[in-house]
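No sequence on hand, only this structure:
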């Protein structure tokens, strides 16, 4: 069985949180969320981690998350997402400052990933079981192509008490394959206990166990070609816009709907945590403390 790679999307600065939250210490020894992700990935059998970062903070980031930090337990590589990293024939429109989105970030790793890989957001705490589930699936793919996967979470385990969230709401076939993924915004639990999203002023209810995507996908290397093809079309249609972005779920939906690929929806018992708002940090720190107290993690990850 092959050891899969973990691709960490860390180029975003997290404007709502107001800091480089990928490097914010939330553990007892200033461990970041990324540290717990890497620790869980190593335990799940991943052999390499690739960080997608920006040149503007590369020196600071690389100094913190060097291979030495992880004690040689996993190979580490860095790639860069910059506005000018575009397919031949395309240029950055004057005045554009916003990154091109998660699909573009993923594309940057194509030269260094040649095995099945999982993709995560740097600022999301996915839980050990999620890495175990997706790592086990990816390790058995061998040379297969167009056979992808994702870990779906129950919606109730992904909410914030401090504001609304956006989630990719999934429709899953009886065989466990993804049929569609629709982005729903302004999701929250309201006073009567229901979970709703606000659509044109109306409160549309969602079930507690609705499967949602948290951008924990698993792909084989052939996906990079699909990602670039989609991005070229995106640039032809939206490349002169200053704020449009190209997202992984859009590519996944296209591949599924046209029958090019299938995507297995994996279920996990893990509880997702993230720092969407500043006020989310304290509950996350407490959750990590509780996990350490229960024996799920050592107090110092890398000693």
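Cool, got the structure. This is a predicted model, so every value here is computed, not measured.

make it CA atoms for all contacts and neighbour counts henceforth
Fine.

any idea where the strands of the stretch 201-303 of the chain begin and end?
Residue ranges of the strands in the stretch 201-303 of the chain, as given by DSSP state E, counting those that start in this stretch, are 202-206, 211-219, 262-267, 273-274.

how near is residue 294 to residue 284?
Taking C-alpha to C-alpha, to the nearest Å as the measure, residue 294 falls 15 Å from residue 284.

ok, now residue 290?
Per C-alpha to C-alpha, residue 290 is found 10 Å from residue 284.

quick one, which of those two is more surrounded?
Higher neighbour count among residue 290 and residue 284: residue 284, with 19 against 13, using other C-alpha atoms under 10 Å.

who touches the spatially closest residue to the more buried one that is not a sequence neighbour in this structure?
Among residues not flanking residue 284 along the chain, residue 273 sits closest, at 6.6 Å (C-alpha to C-alpha, 6 or more residues apart in numbering). Contacts were defined as C-alpha atoms under 8 Å, 6 or more residues apart in numbering; by that measure residue 273 touches 124, 125, 126, 158, 284.

Show me which of those residues are buried.
Buried subset of those (neighbour count, 16 or more other C-alpha atoms under 10 Å): 124, 125, 126, 158, 284.

from these, which single one is nearest residue 217?
Residue 217 has its nearest neighbour among these in residue 126, at 11.8 Å by C-alpha to C-alpha.

any idea how far the closest one is from residue 57?
For residue 126 relative to residue 57 (C-alpha to C-alpha), the value is 24 Å.

next up, a second structure to put side by side with the first:
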């Protein structure tokens, strides 16, 4: 078994509902979604976790979340700051928005070694997803062979509004393209509206989507270090531009630098995109506790 690291993108955590103090527990003993993510990952064979956070949130994050798990798994912190830029670049005046998910990964280059998974901090991915990703990282991953966990779009929706999802195109279980889209169920049809302004389109319930759950090796850092300056050259004056993982992956696939295997799962996603979603998440976790998927007191 290899050392496997779980990288959790948490720099934006809590921003939706007003800060870390407002992150609401969803488990019977006040567990957060992030607690279940770490538990599931450890059970699947991950032995390290790296939290990507804002430096200003370090104390409250450690107090609220970090200390709950640091006696269960090896914990490190990486800061995603606006001034974490390639040599020769400075933060443009008025820039407030973080540089994006691919920049978050780049910030880990001195901390993360070997094989690692990337997830969002506020998404409940399901135990099966960590198992298939750990299996891939242990047995198949290489410097030009990465993976993503692919969900059925119908398993990633909320009844309370639209969500952002990466609609995947694939060939023989390998990704060819991701189209970032706003997705919503309207009159029993699933409608996708690409964020780049292209027309909306319908997809079947089983269409594969990305939920930002990826498996990489540390070779990705070499590419990001070379590529990020190019992004800055083209976009630094756009104060809302973002350097995003799906864009980087698509670019690497086009250049035939990597293959991105799509690991299919029937797992159901849960998350609190809207405040009204919380009840469904709580009910789902209570049911998983009842059926012994989780202990009532998560770590036992």
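That came through, no problem. Every value quoted in this text rests on a predicted model; they were computed, and no experiment measured them.

which other helices and strands contact the longest helix anywhere in the first structure?
The residue-count maximum for a helix in the first structure (DSSP state H) belongs to helix 223-238. Secondary-structure packing of helix 223-238 of the first structure (3 or more C-alpha pairs under 8 Å, 6 or more residues apart in numbering; DSSP states H and E): helix 102-107, helix 248-257.

Would you format these as TSV with distance to residue 235 of the first structure and mean neighbour count included?
Listed next are these as TSV, based on distance: least, C-alpha to C-alpha, whole Å; neighbours: other C-alpha atoms under 10 Å:
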stretch	distance to residue 235 of the first structure	mean neighbour count
helix 102-107	11	23
helix 248-257	14	18
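
could those helices be laid out in a markdown table, adding distance to residue 65 of the first structure?
As requested, these are exported to a markdown table (distance: least, C-alpha to C-alpha, whole Å):
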| stretch | distance to residue 65 of the first structure |
| --- | --- |
| helix 102-107 | 18 |
| helix 248-257 | 25 |
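
which stretch among those comes nearest residue 16 of the first structure?
Nearest of those (C-alpha to C-alpha): helix 102-107, 17.3 Å.

same for that closest one, what does it pack against?
When contacts are defined as 3+ C-alpha pairs under 8 Å, 6+ apart, helix 102-107 of the first structure packs onto strand 5-9, helix 223-238, helix 248-257.

Tell me which of the ones you listed sits nearest to residue 191 of the first structure.
Residue 191 of the first structure sits nearest to helix 248-257 of all those, at 30.9 Å, using C-alpha to C-alpha.

which residues in the second structure does that closest one match up with?
Residues 245-254 of the second structure are matched to helix 248-257 of the first structure when aligned by TM-score structural alignment.

if we can go back for a sec, let's see which of the contacts of residue 273 of the first structure end up in helices.
Those of those mapping onto helices are residue 284, per DSSP H.

which among the contacts of residue 273 of the first structure gets closest to residue 62 of the first structure?
Ranked by distance to residue 62 of the first structure (C-alpha to C-alpha), the contacts of residue 273 of the first structure are led by residue 124 at 19.3 Å.

Please tell me how far that closest one sits from residue 271 of the first structure.
Distance from residue 124 of the first structure to residue 271 of the first structure, counting by C-alpha to C-alpha: 11 Å.

what residues are up against the corresponding residue of the first structure for residue 171 of the second structure?
In the first structure, the residue matched to residue 171 of the second structure (TM-score structural alignment) is residue 173. Contact analysis of residue 173 of the first structure by C-alpha under 8 Å, 6+ apart lists residue 179.

Would you quantify the distance from residue 217 of the first structure to residue 62 of the first structure?
If you measure residue 217 of the first structure against residue 62 of the first structure using C-alpha to C-alpha, the figure is 24 Å.

which of those two has more neighbours?
In terms of neighbours (other C-alpha under 10 Å), residue 217 is the more surrounded of residue 217 of the first structure and residue 62; the figures are 24 against 14.

my guess is the more buried one contacts residue 116, does it?
No: counting by C-alpha atoms under 8 Å, residue 217 of the first structure does not reach residue 116; the two are 10.7 Å apart.

now the helices and strands packed on helix 102-107 of the first structure in JSON lines, with distance to residue 120 of the first structure?
As requested, these are arranged in JSON lines below (distance: least, C-alpha to C-alpha, whole Å):
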{"stretch": "strand 5-9", "distance to residue 120 of the first structure": "5"}
{"stretch": "helix 223-238", "distance to residue 120 of the first structure": "15"}
{"stretch": "helix 248-257", "distance to residue 120 of the first structure": "11"}
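
Of all those, which one comes closest to residue 108 of the first structure?
Closest approach to residue 108 of the first structure among those (C-alpha to C-alpha): helix 223-238, 9.2 Å.

average gap between that closest one and the second structure?
Mean deviation of helix 223-238 of the first structure relative to the second structure after superposition (mean C-alpha distance after the TM-score superposition for the first structure): 1.2 Å.

how about that helix, aligned to which bit of the second structure?
The alignment of helix 223-238 of the first structure onto the second structure (TM-score structural alignment) spans residues 220-235.

repeat for stretch 72-84 of the first structure
Following TM-score structural alignment, the aligned partner range for stretch 72-84 of the first structure in the second structure is 71-83.

Take the matching stretch and give me the span from its first residue to its final residue.
End-to-end distance for stretch 71-83 of the second structure, by C-alpha to C-alpha: 32 Å.

Could you list the buried residues of that stretch?
By neighbour count on 16+ other C-alpha under 10 Å, the buried set for stretch 71-83 of the second structure is 75, 77, 78, 79, 80, 81, 82.

Next, the second one: secondary structure please.
When the structure is split into helix, strand and coil by DSSP: H, G, I helix; E, B strand; the rest coil, residue 77 of the second structure lands in strand.

list the contacts for it?
Residues near residue 77 of the second structure by C-alpha under 8 Å, 6+ apart: 50, 51, 52, 53.

how does it look with 10 Å?
7-8, 49-55, 58, 61-62, 66, 108, 111 (C-alpha atoms under 10 Å, 6 or more residues apart in numbering).

Can you select the buried ones from these in ChimeraX?
A single ChimeraX command is used to select the members of those judged buried by 16+ other C-alpha under 10 Å:
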select :7,8,49,50,51,52,53,54,58,61,66,108
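
Residue 19 of the second structure: which of the contacts of residue 77 of the second structure is nearest?
Distance to residue 19 of the second structure, by C-alpha to C-alpha, is smallest for residue 61 among the contacts of residue 77 of the second structure, at 10.3 Å.
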